[in-house]
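mind looking at a prediction? Sequence and model below.
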Amino acid sequence: MAEANAPHIDDSALEEAVRFTSDLIRLDTTNRGGGDGVERPAAEYVAALLAEVGIEPLLLEKAPRRTNVVARVQGTDPAAPALLVHGHLDVVPADPAEWAVHPFSGEIRDGVVWGRGAVDMKDSDAMVLAVVRAWARAGVRPRRDIVLAFTADEEDTAQFGSGFLVASRPELFDGCTEAIGESGAFTFHPGDGRRIYPLAAGERGTAWLRLTARGRAGHGSKINHANAVTRVAAAVTRIGEHTWPVRLSPTVRAALTELAAVYDVPLPDLDTAEPARLADAVDGLLARLGPAAALVAPTVRNSANPTMLSAGYKVNVIPGSATAQVDGRVLPGGEEEFAATLDRLTGPEVDWEHVHHEIPLQAPVDAPAYAVMRDALLHFDPGAHIIPYCMSGGTDAKQFSRLGVVGYGFMPLRLPEGFDYQAMFHGVDERVPVDALHFGTRVLDRALRAL
């Protein structure tokens, strides 16, 4: 049997990565939230592809048709810790009327695969499938066991997906110490000829909030100084206008340090304990980094964005209560400050609570795994710059961290100049170049065999 130094991925595997992406897009796995989703068709498709090459899949559901697939690829070193490779099967809604190409067509046009999930993240699922199927055909085995998890419900609360798996079947992930998942190792073009690959080694925490204001119900024609709508609106305004202080996590600090070196600009004092001086130093550095600052700017602070309002039932009736919802994101180590700030901004007349709460994450950037992933990218794109990256949002890595698994975002794509990868997430006309899928499949193959 061939070992981990076997030849690279062949043409059939590259073709499969493209075909599987298209096929998965055509399977509508829209997750509308609140339990409204169906991942079963994609899960059955994935399971059949694994079983076809002798990899035994396990299909698991917390609720009917909210299906997850888990499988284990045996490595050559039984003493080595296992590696988790995870990707989700659900996608956010898409309105066909807004798209140039139908979002569930999976159409391949002019070297690009179109459709919902093309980058988030059926392309990644497809690349992983292509790699492990190529290994099975060639008799290649990785050094360590690789646990594959294709999950449901990542686009909502993960209660039917990774949350369910972690709570009910933790033994499936026995031995896993590290994981790779979505949203890292894509090409970022700052417009100056450089190619930057942000390799995710952290995530902000999730704090989805419900604000509730109580007041005195009454007639709309009467003066009412206990108006619940006014109270919740005032709280929302204060939250929306608040400027959060700069707080640098180790991942973000490493990103700023490396970007300063890439751009050959002086690194300011990032160790000052004085909040205003730190904010000036970071904001000044970001200004000198140009477009590349976009990789870091969303993660130097906590954030809280009001997103929903609900109150009343008739224009001439002042309701007794009003609610709002806020999307909060919290840096590692920033949860106490976040809660205290929300208490202050909402004030005594508005209560707040978590609708959904997930922890922030951090992964070491000086670990051997990070070096392997960096080197795999540079092997196929010499001259590129690899920087650590903290995701502004979150992934299933939060759930798997409860099992002690350290997560990285590494689903590589080499993208052409002008391709706005970030805009593809949950956006209209989501698509991925065929060449990017070929690149990602080769890089994944090399990295997974070396990790």
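Okay, I see it.

only C-alpha atoms for contact and neighbour calcs from this point on.
Fine.

what segments of the stretch 301-450 of the chain are helices?
Applying DSSP state H, counting those that start in this stretch to the stretch 301-450 of the chain gives helices spanning 335-346, 368-380, 397-400, 421-424, 434-450.

those: which one's closest to Asp95?
With CA to CA as the criterion, Asp95 lies closest to helix 421-424 of the helices of the stretch 301-450 of the chain, at 14.5 Å.

got the contact list for the closest one?
Residues outside helix 421-424 that contact it (CA atoms under 8 Å, 6 or more residues apart in numbering): Val119, Phe186, Phe188, Leu415, Glu430, Arg431.

list the buried ones in it?
By neighbour count, with 16 or more other CA atoms under 10 Å as the criterion, the buried positions of helix 421-424 are Tyr421, Met424.

ok, now stretch 93-109?
Within stretch 93-109, the residues that count as buried by 16+ other CA under 10 Å are Pro93, Ala94, Val101, His102, Pro103, Phe104, Ser105, Gly106, Glu107, Ile108.

tabulate the helices of the stretch 301-450 of the chain in a markdown table, adding columns for distance to Arg32.
As requested, those are exported to a markdown table (distance: least, CA to CA, whole Å):
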| stretch | distance to Arg32 |
| --- | --- |
| helix 335-346 | 28 |
| helix 368-380 | 34 |
| helix 397-400 | 20 |
| helix 421-424 | 18 |
| helix 434-450 | 27 |
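
quick one: which of the ones you listed is nearest Val131?
Among the helices of the stretch 301-450 of the chain, helix 434-450 comes nearest to Val131, with 5.9 Å by CA to CA.

below is structure B, check it against A:
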Amino acid sequence: MSIDPAPRTEQHPTAEDEVVGLCQDLLRIDTSNFGDGSGPGERQAAELVAELLAEVGLEPRVFEAAPGRTSVVARWEGTDPSRGALVLHGHTDVVPAQASDWTVDPFAGEERDGLLWGRGAVDMKDMDAMILAVVRQMVREGRRPARDVVIGMFADEEAGGVLGARWLVDHHPELFEGATEAISEVGGFSVEVGGRRAYLVQTAEKGLAWLRLVADGRAGHGSQVNTENAVTELAAAVARIGRHAWPYTLTPTVERLLRGVADLTGLPFDPEGGADRAQVDALVAALGPAAKFVGATVRHTANPTQLDAGYKVNVIPGSASATIDMRTLPGHEAEAAAALRELAGPGVRVETIHADQALEVPFTGGLVDAMVDALHAEDPGAAVLPYTLSGGTDNKSLARLGITGYGFAPLRLPADLDFAGMFHGVDERVPTDALRFGTRVLDRLLTTC
């Protein structure tokens, strides 16, 4: 690939200068993903990304899995192409936002009091902007990454990536040729633990199973006795699943995180004696706002999310259905699926809408060392710990190609900011100084990893 970097002049802003504006530009494109196959705005966002990369001399390629469902991929040559390539990726789609619930217009990209507001500010147009800003500065300055980098901005992550990362992996695996590791969202952010700042690097994520429960019964008049009522059968199953207290199970990543929290706080932790719920709950609580993420990773979860039955108040329907969002611990997926089927009961079918694997990788190796070093260079003395994400990322799709994925979107955050609560929440926002911090960390990382 031929790149003719522009000379460094005052006309070319640094990544720190540029990142907030880039994030605003992305936030102002409504890329809401309703999960129904539509993706308004993804094409516009992809065109902006491609333009920004091409402007500095890279050669982005644009792919459409379906009309408007658009992803962008570019390869950037490193100083040592013999090493495995790094996939640096984000997604441009966001979950929908109800404007009436927000303090500001969720698609205005408004900056207030040092915070940038908008749907996608934390999930994950903040990281998209940091990636673009750092890559643009490095290319302009003629600096190359330590190894080849595959830059990907994918569609459809919020609906499982079927029309984004998964489609590219299935139809264009050559784009990721030679890639061995990947970096994406929901890791590298800071929390305060025991009075000390700690950064959580995502080294695992729970498995995903979106399920449909279906109960069949005998249709009839609403005034009659009916012992085969599908709604009754379904409601009982939904209640059993929704109220089930899943046992605590500590995976290697979670155990290592809790050990780190115990070291920072002085709280007791004895995993060899079993997963003591009181100890685990105290350690999770010590993570402050991040407890929302971590608290869902000490056990499986299965939440009823939708119900569908009947068409008239005086007609007993012949069938009823519900959906379940189930997230499973790495290494324990089969036991979770068996337990769910038992909870559903013999009168309810369990159908899979969409499923994807759990991931867990070691908190060791050259890339991990480089992430830790990059954080310490900008925040000396901070702790760096691994953690498991309760949700999922496009690293699941890349794992099908044997690519080891991490969550590392570095942000130094105020201790009282409920960062975890803003994922898919109302009034999503990110500090502008955290974005600038992230560009400095990513610059160091790409230069050394």
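Yep, it's here. Just so it is clear, the structure is predicted and the values come from calculations on it, not from any experiment.

on that earlier part again, just the contacts of helix 421-424 of structure 1: which are in strands?
The strands, defined by DSSP state E, take in Arg431 from these.

show me which of the contacts of helix 421-424 of structure 1 is closest to Cys390 of structure 1.
Phe186 (13.5 Å).

what does the closest one align to in structure 2?
For Phe186 of structure 1, the aligned position in structure 2 is Phe189, judged by TM-score structural alignment.

please apply the same query to Gly427 of structure 1.
Per TM-score structural alignment, Gly427 of structure 1 is aligned with Gly425.

what separates Ala74 of structure 2 from Phe63 of structure 2, distance-wise?
Counting by CA to CA, to the nearest Å, the gap from Ala74 of structure 2 to Phe63 of structure 2 is 11 Å.

with structure 1 superposed, average distance for the strand or helix carrying Ala239 of structure 2?
Here Ala239 of structure 2 sits within helix 230-243, counting by DSSP states H and E. Aligned to structure 1 and superposed, helix 230-243 of structure 2 gives a mean residue distance of 0.5 Å (mean CA distance after the TM-score superposition for structure 1).

what range does the helix or strand just after that helix cover in structure 1?
Per DSSP H and E, the first helix or strand lying C-terminal to helix 230-243 of structure 2 is helix 252-265. On structure 1, the counterpart of helix 252-265 of structure 2 by TM-score structural alignment is residues 250-263.

now do stretch 119-139 of structure 2
Mapping stretch 119-139 of structure 2 onto structure 1 (TM-score structural alignment) gives residues 116-136.

pretty sure Phe437 of structure 2 contacts Val430?
No: at 11.9 Å, Phe437 of structure 2 does not count as touching Val430 under the criterion of CA atoms under 8 Å.

which of those two has more neighbours?
Between Phe437 of structure 2 and Val430, counting by other CA atoms under 10 Å, Val430 is the more crowded of the two (23 against 20).

contacts only, for that one.
Contacts for Val430 of structure 2 (CA under 8 Å, 6+ apart) come out as Leu115, Leu116, Trp117, Ala121, Val122, Asp126.

what about the third one, how many residues nearby?
Residues lying near Trp117 of structure 2 (other CA under 10 Å) number 27.

can you give me the strands for the stretch 1-150 of structure 2?
Along the stretch 1-150 of structure 2, the stretches classed as strands by DSSP state E, counting those that start in this stretch are 61-66, 69-76, 85-91, 111-112, 115-117, 149-154.

what's next to the longest one, contact-wise?
Residues from elsewhere that reach strand 69-76 of structure 2, judged by CA under 8 Å, 6+ apart: 1, 38-39, 42-43, 46, 49-50, 58-64, 145, 148-156, 163-164, 175.

stretch 349-366 of structure 1 now?
Contacts of stretch 349-366 of structure 1 with the rest of the structure, by CA under 8 Å, 6+ apart, involve 157, 201-214, 231-232, 235, 251, 330-333, 342-343, 346, 370, 388, 398, 406-408.

got it, and stretch 264-275 of structure 1?
Stretch 264-275 of structure 1 is contacted from outside by Pro245, Val246, Arg253, Thr257, Ala260, Leu278, Ala281, Val282, Leu285, Arg288, using CA under 8 Å, 6+ apart.

circling back to that earlier point, residue contacts, the match of Phe186 of structure 1?
Counting by CA under 8 Å, 6+ apart, Phe189 of structure 2 touches Tyr199, Leu200, Val201, Phe408, Ala409, Pro410, Leu411, Arg412, Leu413.

who wins for neighbours among those?
Greatest neighbour count in the contacts of Phe189 of structure 2, by other CA under 10 Å, goes to Pro410: 30 neighbours.

surely it and Gly188 touch.
Yes: under the criterion of CA under 8 Å, Pro410 of structure 2 makes contact with Gly188 at 4.2 Å.

map Gly164 of structure 2 across to structure 1 for me.
Following TM-score structural alignment, the counterpart assigned to Gly164 of structure 2 within structure 1 is Gly161.

and the closest residue to its match other than its chain neighbours, how many neighbours?
Counting by CA to CA, 6 or more residues apart in numbering, Ala152 is the residue found nearest to Gly161 of structure 1 once chain neighbours are left out, at 4.3 Å. Residues lying near Ala152 of structure 1 (other CA under 10 Å) number 38.

what separation do you get for Ala152 of structure 1 and Val101 of structure 1?
Between Ala152 of structure 1 and Val101 of structure 1 the distance is 25 Å, computed by CA to CA.
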